[in-house]
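Enquirer: 3D model of this:
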Amino acid sequence: MCEVIETHMSWVFLTERHAFKLKKPVSLPFVDYRTVERRRQSCENELRLGRRLAASVYEAVVPLVASPAGGLAVGGAGEVTDWLVVMRRLPEDRMLPQMLVRGAATR
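Expert: This is a model prediction of the structure:
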């Protein structure tokens, strides 16, 4: 089963163990993700910066490919259609909204 979270800049697909972030092809005053190459660069930057703060969470940047059998696949053979940031999914009790409710978030 997969849960989807949508923001103004991305879709995040949550599986039991991972979060896969797909950047939307949008142009906003502060970001331009209209091309696959720009989205790949943004994914690489996010991975690099994310690893500085949470090295055990940010795992990789992988291609989203059109598979030879049809459909889409994460990695593997096929034409690259986009890029994903792969992160380890944190337990729900480690997510900011739950930590704020418990008073467990610190500066």
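Enquirer: can we go C-alpha only for contacts and neighbour counts from here?
Expert: OK.
Enquirer: other SSEs contacting the longest helix belonging to the chain?
Expert: Counting by DSSP state H, the longest helix found in the chain is helix 36-54. Judged by 3 or more Cα pairs under 8 Å, 6 or more residues apart in numbering; DSSP states H and E, helix 36-54 is in contact with strand 58-66, strand 79-88.
Enquirer: Can you list the buried residues in that helix?
Expert: Across helix 36-54, burial judged by 16 or more other Cα atoms under 10 Å covers 36, 38-40, 42-44, 46-47, 50.
Enquirer: for comparison, sequence B:
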Amino acid sequence: MGPRISRFLAPFFFGVCLVSSAPAQHRSRQDIEKEYLAHAQQAVPRDAFPVLLNPAMGTVADGDKLFQANEWIIGVAINGEAKAYPVTVMGIHELINDKVGGQPITVCW
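Expert: As a prediction, the model looks like this:
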């Protein structure tokens, strides 16, 4: 009785798999990407990340305490003044308005 049932069930399940996978094969990559991007764009509302204005800065000596050795930074040097903006902070704020060397700047990530 067992082999007879398995001879019936194997083609049945194979057919079910073919029928159920057919609709997925008809979706183009562009359709899938559009659907994914539609959800991704709605994940974060507009202006969710506040602009950081004139952030507090440490000294060069504080750098070893504030940054990891392999941490990414965005460095800006103007008129003999240099500042470092950690990418970890930029990931939260995306925009920083500051002054370096007496010049107003905007740092973006």
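Enquirer: what's the TM between chain one and chain two?
Expert: Laid over one another, the chains give 0.20 as their TM-score (TM-score structural alignment, normalised by the length of structure 1), with 34 aligned residues with a Cα RMSD of 3.7 Å.
Enquirer: if we can go back for a sec, dump the helices and strands packed on helix 36-54 of structure 1 into CSV; add mean neighbour count and distance to residue 27 of structure 1 as well.
Expert: Below are the helices and strands packed on helix 36-54 of structure 1 laid out as CSV (neighbours: other Cα atoms under 10 Å; distance: least, Cα to Cα, whole Å):
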stretch, mean neighbour count, distance to residue 27 of structure 1
strand 58-66, 20, 21
strand 79-88, 20, 16
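Enquirer: Between those, which one is closest to residue 28 of structure 1.
Expert: strand 79-88 (18.8 Å; Cα to Cα).
Enquirer: list the helices and strands that closest one packs on?
Expert: strand 18-23, helix 36-54, strand 58-66.
Enquirer: Which parts of structure 2 are helices?
Expert: Secondary structure of structure 2 by DSSP H: the helices cover 2-25, 29-42, 63-66, 87-93.
Enquirer: In JSON lines: those, plus mean neighbour count and distance to residue 107 of structure 2.
Expert: JSON lines is the format used below for those (neighbours: other Cα under 10 Å; distance: least, Cα to Cα, whole Å):
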{"stretch": "helix 2-25", "mean neighbour count": "10", "distance to residue 107 of structure 2": "44"}
{"stretch": "helix 29-42", "mean neighbour count": "10", "distance to residue 107 of structure 2": "23"}
{"stretch": "helix 63-66", "mean neighbour count": "12", "distance to residue 107 of structure 2": "19"}
{"stretch": "helix 87-93", "mean neighbour count": "15", "distance to residue 107 of structure 2": "8"}
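Enquirer: can you redo the helices and strands packed on helix 36-54 of structure 1 as JSON lines with distance to residue 19 of structure 1?
Expert: Below are those laid out as JSON lines (distance: least, Cα to Cα, whole Å):
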{"stretch": "strand 58-66", "distance to residue 19 of structure 1": "10"}
{"stretch": "strand 79-88", "distance to residue 19 of structure 1": "5"}
